[in-house]
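[1] I would like the atomic coordinates for the input below:
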Amino acid sequence: MSSSGPLAGIRVVDLTAMVMGPYCTQILADMGADVVKVEPPAGDDTRYVSVGPAPGLSGVFVNVNRGKRSVVLDLRSDKGRAALRALIAGADVFIHSMRAKAITKLGFGYDDVAAMNPSIVYTNCYGYGRRGPDRDRPAYDDTIQAECGLPAVQAALTGEANYVATIVADKVAGLTAVYATTMALFHRERTGEGQEVEVAMFETMASFMLVEHANGAMFDPPLGPAMYHRTVAPNRKPYRTKDGYISALIYNDRHWASFIDSVQPVWATERYATLTARAAEIDTVYSLVAQTMTERTTEEWLTLFVELEIPAAPLNSPQALFDNEQLNAVGFFETVPTAQGPVRMPGVPTWFSRTPGRIAGPTPELGADTEAVLAELGLAEVESR
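    The predicted structure is shown next:
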């Protein structure tokens, strides 16, 4: 287990499943926390959703549960609940993704857990916040994307409603759970007080979407609809070049001036001279640039944009990231030995000068650490299957 990260010495009791909660606790583990993943006898469903080197070790599961210890407990049994209570007594964080009624019925709502360990940070990962009428609704990434407006802005861009091709709601909510949990730990460090934290996918994604799309709707009276027009301009898409595609954003006035001076001097008119003017006709600007981009190869454009200090990039596939020069130069990938063979995992994206994080270890097979963890608590192995 990793012990050099900023969370070294923190123990997390993790009752989350799928992606939102496990992504949060994977980051905590990479930052040095001892994460004990408590699973039901059948295991987290994500163990079985994609390819993997062995049953119960799908690629998605392996990536978001690395470095944790797996303990199987049947929380419907008295012994299973007693073992969980013993785990909670020595923990710093308790985090779950069960519905409020279900976790409370088991006897592990916040009031119950705080009575066992008053200084604990208790993090709820929900679909919808408990103070609203939707608190008991089930939620998955697709439904949250729909409800927060992502397919609607995709439709404004492409003409057809689509989900974003990544589980963005799960991951953004997981990152939010990381900062919420660590902020509560910081408060406890200063005051000794534990507290309850709630992170809801819908509210998280509503906040995420409205960063730019709140726009004119924020004001009273409204100055326009809730939409940031640059991101939904129909011609906002990768540019086709002579031999492929490229992404480039000729955005501020310096970028624009250097681009037209080098490529299209005829565009040096007041109509497009300022960011404000270009923003008012952003789709026209995108269209003009698109026509010009077909005149050179991708490599020729990349060379020019580097020279002009204009942000630009080739279009990569996820597969190409494994051979990316930048990622390999910074040591982003780590090869972790496992019982099934080496696994090349995406690593820690942050850097600390004194307390660096790192992949905490391989992903546990279901229940692999039950005996050892219960022994640490002075308990015999409980009936879990």
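[2] drop to CA atoms for contacts and neighbour counts, all remaining ones
    Will do.
[3] all helices in the stretch 101-250 of the chain, in order from the N-terminus.
    Counting by DSSP state H, counting those that start in this stretch, the segments of the stretch 101-250 of the chain that form helices are 110-116, 141-148, 150-158, 168-191, 201-213.
[4] which one of the ones you listed lies nearest to Val343?
    Distances from Val343 to each of the helices of the stretch 101-250 of the chain were compared using C-alpha to C-alpha; the shortest belongs to helix 168-191, at 21.7 Å.
[5] ok, residues contacting that closest one?
    For helix 168-191, the surrounding residues in contact (C-alpha atoms under 8 Å, 6 or more residues apart in numbering) are 19-25, 27-28, 93, 119, 121, 123, 125, 140-141, 144-145, 193-195, 197, 199-201, 204-205.
[6] buried among those? Make that a ChimeraX selection.
    Here is the ChimeraX selection string for the buried members of the contacts of helix 168-191, based on 16 or more other C-alpha atoms under 10 Å:
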select :19,20,21,22,23,24,25,27,28,93,119,121,123,125,140,141,144,145,194,195,197,199,200,201,204,205
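[7] from the contacts of helix 168-191, which land in strands?
    Assignment to strands by DSSP state E places the following of those there: Val93, Val121, Thr123, Cys125, Gln195, Val197, Val199, Ala200.
[8] and those residues as TSV, adding distance to Ile246?
    Conversion of the ones in strands among the contacts of helix 168-191 to TSV gives the following (distance: C-alpha to C-alpha, whole Å):
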residue	distance to Ile246
Val93	45
Val121	46
Thr123	42
Cys125	38
Gln195	48
Val197	43
Val199	37
Ala200	36
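[9] now, the most widely separated pair of those residues?
    Val93 and Ala200 (17.7 Å).
[10] would you do the same for the sequence below? I want to compare the two.
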Amino acid sequence: MSSAEPREPSAREGLLSGLRVVELSSYVATPLCGLALAQLGADVVRVEPVGGAADRTRRPLADSGTSLYWSGLNKGKRAIAVDLASAAERERVADLILEGGPCVVVSNSDRYPEFSHEALRARRPDLIHVLLQGRADGGAGVDYTVQAATGFPLITGAPGTAAPVNHVLPAWDIAAGLYLAVGLLAAERDRLLTGRGRGIRVALEDVALATAGNLGYLAEAQVTRHERTKSGNDVFGTYGRDFVTADGVRVMVVVLTERHWAKLLSATGLTAAFEGLADALGIDFSGEAERYEHRELISALLGRWFADTPFATAAEVLDRHRVLWERYRSFGELGRDGGAALREGDLFDVVDQPGVGPHLAPKSPIVVDGGRLGPLPAPGVGEHNSALLPARAGE
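    Next up, the predicted model:
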């Protein structure tokens, strides 16, 4: 077979096989970046202090005390533990980074000068260094402080309430972690083409502000007199609301287009009723802006239909008409009965995590050629020290 001919990948080989990533990080964003890369086949080595990083004990916990949070974000990685207070030990880690094939460093700290982009690239010009910051000016920041500074908690929650509501989902950590991965892979592509290394920086606050700008929220504040207010479970700017069925099941319904609107009315038998309202009140319900403006009127009629319809009937009718809807489910429901709901697709597979036991864990959400790499356990503290750190004289 010539070198130009494609070859079939091995069972554990992913798109990023051969890419070595050294991760000096903790908590959500940078470990998520490393996880996304590991799930696509990269060899990700997490560096921790002796005894393990602080996030190894973060909740939720298994009954044994093992962090399910840490195990979830670090599956499929390798781990070394070193005394980061020791300059000699930091030098060992720097040697690990600089030796061997092309390497990427992912970090959320500039605490140690040996691991800075400048120091490492001076020794290896093709190095890619990816750094997460709280704020672009170097100031400290985490997801929830960034939330507070960027407006979102003040438009979250029930209408008429003044107190800010922080979202339980660390959205900026997640978005920043994926931005880190995008920047890293762009730099890796450039390195393959040019041989040059790159320094990539992403700040949590920048991610949040950029998102607010990209969604138009900041432009609205600059060029209009509109003041965004809380809208509860209503979807801002379009029609979407939660309803309760006759037997007490709560569902969410969303209408984005005129076609969606027609399907919803057909499913609920309300086509004629809304045509009559449109004629009587001079409202064109086919437009998104009009549906949002008159959402209380729409919800009054839809609410009556749901209140009179058992869930099983509503589910069958809405599915048959391909309405955008879903029943609210708790984490408990999703994980109940051995995770029966999680077994319906191919996203989850069983992994036997030490300290946790066998459970369903996700593969990558990215499907490559119809498949995904299966999950592997997260590493123990210093599990790969002997394999990755050469023994020093006298050890």
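[11] before we move on, back to that, of all the helices of the stretch 101-250 of structure 1, which one comes closest to Gly32 of structure 1?
    Between Gly32 of structure 1 and the helices of the stretch 101-250 of structure 1, the shortest gap by C-alpha to C-alpha is with helix 168-191, which sits at 12.6 Å.
[12] which residues in the stretch 1-150 of structure 1 form strands?
    Listed in chain order, the strands of the stretch 1-150 of structure 1 (DSSP state E, counting those that start in this stretch) span 11-15, 34-39, 69-72, 93-96, 121-126.
[13] can I get the ones you listed in a markdown table including distance to Arg135 of structure 1?
    Rendered in a markdown table, the data for those read as follows (distance: least, C-alpha to C-alpha, whole Å):
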| stretch | distance to Arg135 of structure 1 |
| --- | --- |
| strand 11-15 | 19 |
| strand 34-39 | 24 |
| strand 69-72 | 28 |
| strand 93-96 | 15 |
| strand 121-126 | 8 |
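[14] and these: which comes nearest Leu288 of structure 1?
    Taking C-alpha to C-alpha as the measure, these were each checked against Leu288 of structure 1, and strand 121-126 came out nearest at 45.3 Å.
[15] where in structure 2 does the closest one fall?
    On the basis of TM-score structural alignment, strand 121-126 of structure 1 is assigned to residues 128-133 in structure 2.
[16] mean deviation of the matching stretch from structure 1?
    Here the mean offset of stretch 128-133 of structure 2 against structure 1 after fitting is 0.7 Å, by mean C-alpha distance after the TM-score superposition for structure 1.
[17] contacts for that stretch?
    Identification of contacts with stretch 128-133 of structure 2 by C-alpha under 8 Å, 6+ apart yields 29-30, 103-109, 116-117, 139-141, 176, 180, 183-184, 187-188, 197-204.
[18] hang on, the earlier thing: CSV for the helices of the stretch 101-250 of structure 1, including distance to Asp34 of structure 1?
    Supplementary listing: those in CSV, determined by distance: least, C-alpha to C-alpha, whole Å:
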stretch, distance to Asp34 of structure 1
helix 110-116, 19
helix 141-148, 28
helix 150-158, 35
helix 168-191, 14
helix 201-213, 25
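[19] of those, give the one that comes closest to Thr231 of structure 1.
    helix 150-158 (7.5 Å).
[20] mind listing residues that contact that closest one?
    Contacts to helix 150-158 of structure 1, defined as C-alpha under 8 Å, 6+ apart, come from residues 145-146, 160-164, 209, 227, 231-234, 236.
[21] return a PyMOL selection command for the buried portion of the residues you listed.
    Typed into PyMOL, the next command selects the buried ones out of those (criterion: 16+ other C-alpha under 10 Å):
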select buried, resi 145+146+161+162+163+209+227+231+232+233+234+236
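[22] from the contacts of helix 150-158 of structure 1, pick the one nearest Glu309 of structure 1.
    When the contacts of helix 150-158 of structure 1 are compared for distance to Glu309 of structure 1, the smallest value, 20.3 Å, is given by Arg236; criterion: C-alpha to C-alpha.
[23] right, I'll leave it there.
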